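In: I'll drop the sequence and a predicted model, then ask my questions.
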Amino acid sequence: MRELYFKQWLPISLDEAWAFFSNPSNLKEITPAQMGFVVTSSYHGEKMYAGQIIRYIVKPLFGIPLKWCTEITHVVEKQYFVDEQRFGPYAFWHHQHRFTEQNGGVLMEDILHYKVPFGILGSLVDRMIVNREVNTIFAYRRKILSERFGS
């Protein structure tokens, strides 16, 4: 299983950060276009809540579309939320999003645990492709968030 940690300080209020990140409609904005990310849930609302199911189509590798379903399992307003994969491309996916007021802005932290399926073959594909792609997605998010909110 992989454990990845990303952090970024944004010069915005906690209210502004929470309003943006807790709205599932904003996920597409912070995902690279080549991922072909589309929210397919009939209702995803303006604000996430514990128990919410969000369905997507995503093209993580080689442009092959995959269905992905996550559940928002925990929400503590203006502190953190957790999304967990219910079905999709990973054998395991647990992603914590944390927000802390710091130095007149917000420290945003992502703690991601994931595992690729297919045992040893999956581990090899993870080392060769998947881990690099996941890191690329988070680098893209960092860039887009800096452009949108400043750094």
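Out: Nice, thanks for sending it over. Numbers count the residues shown, from 1 in each chain.
In: hey, let's count contacts and neighbours off CA atoms from now on
Out: Will do.
In: Would you map the strands across this structure?
Out: Shown for the chain, the strands assigned by DSSP state E span residues 2-10, 38-39, 53-58, 66-76, 80-87, 92-102, 105-115.
In: Need the contact partners of stretch 14-31.
Out: With C-alpha atoms under 8 Å, 6 or more residues apart in numbering as the test, stretch 14-31 has contacts from 37-39, 44-48, 54, 77-78, 99-101, 105-106, 137, 140-141, 144-145.
In: That stretch: end-to-end distance?
Out: Stretch 14-31 has an end-to-end distance of 22 Å (criterion: C-alpha to C-alpha, to the nearest Å).
In: and the comparison structure, right after this:
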Amino acid sequence: MKTYSLKFKQNIPISLDEAWDFFSSPLNLAKITPADMRFVVTSDYTADTKMYAGMIITYKISPLPGIKMNWMTEITHVVAKQYFVDEQRFGPYALWHHQHHFKEIPRGVEMTDILHYAIPYSIIGRLANKVFVGKKLKEVFDYRVKAIEGLFGRM
């Protein structure tokens, strides 16, 4: 199984407390995901729900027009105001391990996403990653940069 890695950094002009409050709320993920993916959190959480180790989050997502999928992740690690990790338990990937790191910097927060993922189906999965999946993931993270700038401003 071939594993792929992506790393993204973004500086955000908000306090560490504000960053943690926003990104540790599962419902806010939909606010920074492209609308064409029809991303919906289906877990029964409220806007006040904060993540914790062991938390299961379920979603519906449409990675391609006309294709709808269920996805389940577990928050496996949380160190408040430093990092959290979500791992897929059910969904489209053979492996999904996504780290979210937060570091206070002058005038804001540096947020770093580190993603390790693998596609099932051996050579077909490698081809799918080259043709579509890798590009789509980059598009999603590029969109997030713009969405976060729209919500919090730009440094």
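Out: Happy to help now that I have it. Note that the coordinates shown come from a computational prediction; the quantities given were computed from them, not determined experimentally.
In: how deep is residue 7 of structure 1 tucked in, by neighbour count?
Out: Neighbour count for residue 7 of structure 1, taken as other C-alpha atoms under 10 Å: 15.
In: Identify the single longest helix in structure 2, thanks.
Out: For structure 2, the longest helix by residue count, based on DSSP state H, is helix 134-152.
In: other SSEs contacting that helix?
Out: With contacts taken as 3 or more C-alpha pairs under 8 Å, 6 or more residues apart in numbering; DSSP states H and E, helix 134-152 of structure 2 sits against strand 3-12.
In: Give me the aligned partner of residue 68 of structure 1 over in structure 2.
Out: Under the alignment (TM-score structural alignment), residue 68 of structure 1 pairs with residue 71 of structure 2.
In: contacting residues around that match?
Out: Taking C-alpha under 8 Å, 6+ apart as the test, what residue 71 of structure 2 contacts is 58, 59, 60, 61, 88, 89, 90, 91, 92.
In: If we use 10 Å, what do you get?
Out: Contacts for residue 71 of structure 2 (C-alpha atoms under 10 Å, 6 or more residues apart in numbering) come out as 41-42, 57-61, 88-93.
In: from those residues, which two are the most distant?
Out: Between any two of the contacts of residue 71 of structure 2, the greatest separation by C-alpha to C-alpha is 18.9 Å, found for 42 and 93.
In: For the residue nearest to the spatial centre of structure 1, give me its contacts.
Out: The structure's structure 1 has its C-alpha centroid closest to residue 95; by C-alpha atoms, centre = their mean the separation is 6.8 Å. Listed by C-alpha under 10 Å, 6+ apart, the contact partners of residue 95 of structure 1 are 3-5, 72, 81-85, 110-114.
In: Could you export those residues to JSON lines, including columns for distance to residue 17 of structure 1?
Out: Listed next are the contacts of residue 95 of structure 1 as JSON lines, based on distance: C-alpha to C-alpha, whole Å:
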{"residue": "3", "distance to residue 17 of structure 1": "24"}
{"residue": "4", "distance to residue 17 of structure 1": "21"}
{"residue": "5", "distance to residue 17 of structure 1": "19"}
{"residue": "72", "distance to residue 17 of structure 1": "18"}
{"residue": "81", "distance to residue 17 of structure 1": "13"}
{"residue": "82", "distance to residue 17 of structure 1": "16"}
{"residue": "83", "distance to residue 17 of structure 1": "17"}
{"residue": "84", "distance to residue 17 of structure 1": "21"}
{"residue": "85", "distance to residue 17 of structure 1": "23"}
{"residue": "110", "distance to residue 17 of structure 1": "14"}
{"residue": "111", "distance to residue 17 of structure 1": "17"}
{"residue": "112", "distance to residue 17 of structure 1": "19"}
{"residue": "113", "distance to residue 17 of structure 1": "23"}
{"residue": "114", "distance to residue 17 of structure 1": "25"}
